[in-house]
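K.L.:
sequence below, structure please.
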Amino acid sequence: MTGATFPRLERGAPIASLIQVAGVHDLAEALALRAAGVHAMGLPLRLPVNAEDLTETEAARLVAEVERLPAPPLLPVGITYIADGAEAAAFCRALGLRRLQLHGPVTAAELARLRREMPNLFLIKSLVVRTEDNLPELLDTVRELAPLADAFITDTHDPATGADGATGRTHDWTVSAELARRSPRPVILAGGLNPDNVREAILRVRPAGVDAHTGVEGPDGRKCPDRLRRFVAEAGRGFAEAGQDAAHAGSGRTGV
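P.N.:
This is a model prediction of the structure:
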C-alpha cells in the first residue's frame, strides 16, 4: 500500500496517495484489486454512453460482499451521471453505498439536496477536461461546489463518443495540475492512466489520488492482475517521489 495511512474516503478525513480502479465486474476482480494494493473500486452505473459492467442488483451484492472483507479494506465508490439529488440518494441507499462519484451536470442546489438527505455520504465531483482549455469554467465549478463536495476528480472528454471518462485517453495535465494546486478540496487524477504513465502523471499534477479504468485491463476487458500490480507499484513510486506536495494536494495553497 502507498502512503503512511490508508485513505478512508470519509467526510473530514484527509486523502493522500489514493489509488482507485473503476469498472469492476464481480468479486473475483474486486479481490484482484485488493491483492494488488488498490484502495477503492469504482462501480459505474446509469451511464449515458458506455456499457455497464454489472447490473445494479449485482452491484449491491458486490458492495455487501466487499464491505465484509477483512483488512485491508477495499472501498466501494458508486460512479454515475445522475443529476437529481433525491434520485442519487435513493441510488446510494439501494446499493448500500457510502461514497459517490458524480459525473453529470449536477447543480449546487441538487448537490445540496443530496447532502441534506445523506449528510455522511462522501461525495466526489468530476471536472471534465475538454480538448479546448476550459480551465476557467472548471475553476468556477470548484468555487461553487467545494462547500458541498469532499473531493474532485479530473477526467477526459472524448468528442468522438461524447464520453466523460473511461475513454482510455489522457488530457492536458497542466489543467489538472492547476486544479490540484488551487482547489480547496483534494483532486484525484483520472483519464488514460496506466502502469506506464501514472508515475509521470503524479509528478506533473501532484494529485491526492489516481484512478484507472481501461489502462489496467487485458485484451478481454477484465482487470489484469499484472497490470494492476504494476500500476500500484508505479503510483506508489510517484507519490513517494512527489513527497509532501502530493500528500497535501487539495489544500487550496493558492486558492481559486
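
K.L.:
contacts and neighbour counts: CA atoms only from here.
P.N.:
OK.

K.L.:
pretty sure residue 21 is touching residue 213, no?
P.N.:
Yes - judged on Cα atoms under 8 Å, residue 21 makes contact with residue 213 at a distance of 5.7 Å.

K.L.:
let's see this one next to it:
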Amino acid sequence: MRVKICGMTNIEDALFACELGADAIGLIFYEKSPRYIAMEQAATLVAQLPEHVAKIGVFVKTPPDEIRQHITCLGLTAVQFHGDYPLDILAQFPRESVIAVARVGTDFQVQTLTQFHEVATAVLLDTQKRGLYGGTGETFDWQAAIDAKAFAKIILAGGLNPDNIAEAVVSVNPYALDISSGVEAAPGKKDKAKLRRLFEQLAPFLPNRQTKGFPFD
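P.N.:
I've put the predicted structure just below:
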C-alpha cells in the first residue's frame, strides 16, 4: 500500500512527510485552490525531494500542452486529472503515468470506472462536493470504494485523517491512500503532529516497509 500526502506548498512539510514514510507528494497546479503552488516554487521543492518519492501533479481543466510543460520541467512521476477531462485527453499521456479521478456522490456507479481501463493506471476516489476538486475534508461511503476495487486500482481519498486512517485501511485495503486536509494546520500548511500521528496509525499495516514511490506495479 502506498501513501500520498497531497497539497504540498513548501519544502519543509514535504521533506517531513518523506522522512515519516510518504511514497508520494502531491502538487496542486490549480490556481483557485488554497493549496496551489506555482511551477517555479514547485521546481525548487521537487529538486530537494528524495529520488524514490513520486511527484504527482494535480490538474483541474488545465490544457494538455500546459500539463506537458509541467511534466517536462518538473519531472513529474504521474498526473492526476480532476475536472471531468474527456477520455481522449487522458489518452494523450502514457497510461502508466495517468491517475483518473472519480467523485463519489449518492448517484455514483462503480461500473463507470471501466471507462478508464485503457487510459489510466489507477483511479482516485474522492468525495463529491459542488465547486470543489479535492480537499473537501469529508469522507464518502467506503462501500463504494470496496466495490470499485473490482473495476480499477483504487487510491482512496476524501476526509482521511489520523483518527480514521486505520479504519479506512481495514475496511477498504486500497492500493494507495491520499491525504491532504486531514493533516493540515491550515490550507496549504501541514501539521507535523498530525502527520506524525497519521504514520503512527499506519505503522501496523506497513511492517518492514521500504518506500518505493508509485511504480503502479
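
K.L.:
what about residue 66 of the first structure, is that helix, strand or coil?
P.N.:
Following DSSP: H, G, I helix; E, B strand; the rest coil, we place residue 66 of the first structure in the helix state.

K.L.:
ok, it - contacts?
P.N.:
27, 30, 73-76 (Cα atoms under 8 Å, 6 or more residues apart in numbering).

K.L.:
now do 10 Å
P.N.:
Residue 66 of the first structure sits next to 27, 30-31, 34, 41, 73-76 when contact means Cα atoms under 10 Å, 6 or more residues apart in numbering.

K.L.:
swap in residue 43 of the second structure?
P.N.:
37, 70, 73-75.

K.L.:
average gap between the helix or strand harbouring it and the first structure?
P.N.:
Assigned by DSSP states H and E, residue 43 of the second structure belongs to helix 39-46. Mean deviation of helix 39-46 of the second structure relative to the first structure after superposition (mean Cα distance after the TM-score superposition for the first structure): 1.3 Å.

K.L.:
sort out which residues of that helix are buried, please.
P.N.:
By neighbour count on 16 or more other Cα atoms under 10 Å, the buried set for helix 39-46 of the second structure is 39, 42, 45-46.

K.L.:
what's the matching range in the first structure for it?
P.N.:
Using TM-score structural alignment, the residues of the first structure aligned to helix 39-46 of the second structure are 56-63.

K.L.:
any idea how far that stretch is from the chain center?
P.N.:
Chain-centre distance of stretch 56-63 of the first structure: 19 Å, with Cα atoms, centre = their mean, to the nearest Å.

K.L.:
next: stretch 89-96 of the second structure.
P.N.:
That offset, for stretch 89-96 of the second structure, works out to 17 Å (Cα atoms, centre = their mean).

K.L.:
who touches it?
P.N.:
Identification of contacts with stretch 89-96 of the second structure by Cα under 10 Å, 6+ apart yields 63-64, 67-68, 77-81, 97-100, 116-122, 214-217.

K.L.:
among the residues you listed, the buried ones, what's the PyMOL command?
P.N.:
The buried residues among these can be selected in PyMOL (16+ other Cα under 10 Å) with this line:
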select buried, resi 67+77+78+79+80+81+97+98+99+100+116+119+120+121+122+214
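
K.L.:
tell me which of the contacts of stretch 89-96 of the second structure fall in strands.
P.N.:
78-81, 98-100, 122 (DSSP state E).

K.L.:
the residue positioned nearest the centre of the second structure and residue 119 of the second structure, how far apart?
P.N.:
Central residue of the second structure (Cα atoms, centre = their mean): residue 178, 4.5 Å from the mean position. Taking Cα to Cα, to the nearest Å as the measure, residue 178 of the second structure falls 21 Å from residue 119 of the second structure.

K.L.:
repeat that for residue 136 of the second structure.
P.N.:
Noted for residue 136 of the second structure: a distance of 26 Å to residue 119 of the second structure, by Cα to Cα.

K.L.:
show me which residues of stretch 19-38 of the second structure are buried.
P.N.:
Those would be 21-30, 33, 35-37, for stretch 19-38 of the second structure by 16+ other Cα under 10 Å.

K.L.:
residue 157 of the second structure: which of those is nearest?
P.N.:
residue 26 (12.3 Å; Cα to Cα).

K.L.:
what's the mean distance for the strand or helix carrying that closest one versus the first structure?
P.N.:
According to DSSP H and E, residue 26 of the second structure maps onto strand 24-28. Following the fit onto the first structure, the mean deviation recorded for strand 24-28 of the second structure is 0.5 Å by mean Cα distance after the TM-score superposition for the first structure.

K.L.:
could you give the residue range in the first structure aligned to that strand?
P.N.:
Using TM-score structural alignment, strand 24-28 of the second structure pairs with 40-44 in the first structure.

K.L.:
distance from the chain centre to the matching stretch, please.
P.N.:
So, by Cα atoms, centre = their mean, the centroid of stretch 40-44 of the first structure is 8 Å from its chain's centroid.

K.L.:
that older thread, relative orientation of the helix holding residue 43 of the second structure and strand 24-28 in degrees?
P.N.:
On the basis of axes from the mean of the first three to the mean of the last three Cα atoms, to 10 degrees, helix 39-46 of the second structure is oriented at 170 degrees to strand 24-28.

K.L.:
would you mind getting the angle between the next helix or strand after helix 39-46 of the second structure and strand 24-28?
P.N.:
Following helix 39-46 of the second structure in sequence order, the next helix or strand is strand 54-60 (DSSP H and E). Using the same axes, to 10 degrees, the inter-axis angle of strand 54-60 of the second structure relative to strand 24-28 is 30 degrees.
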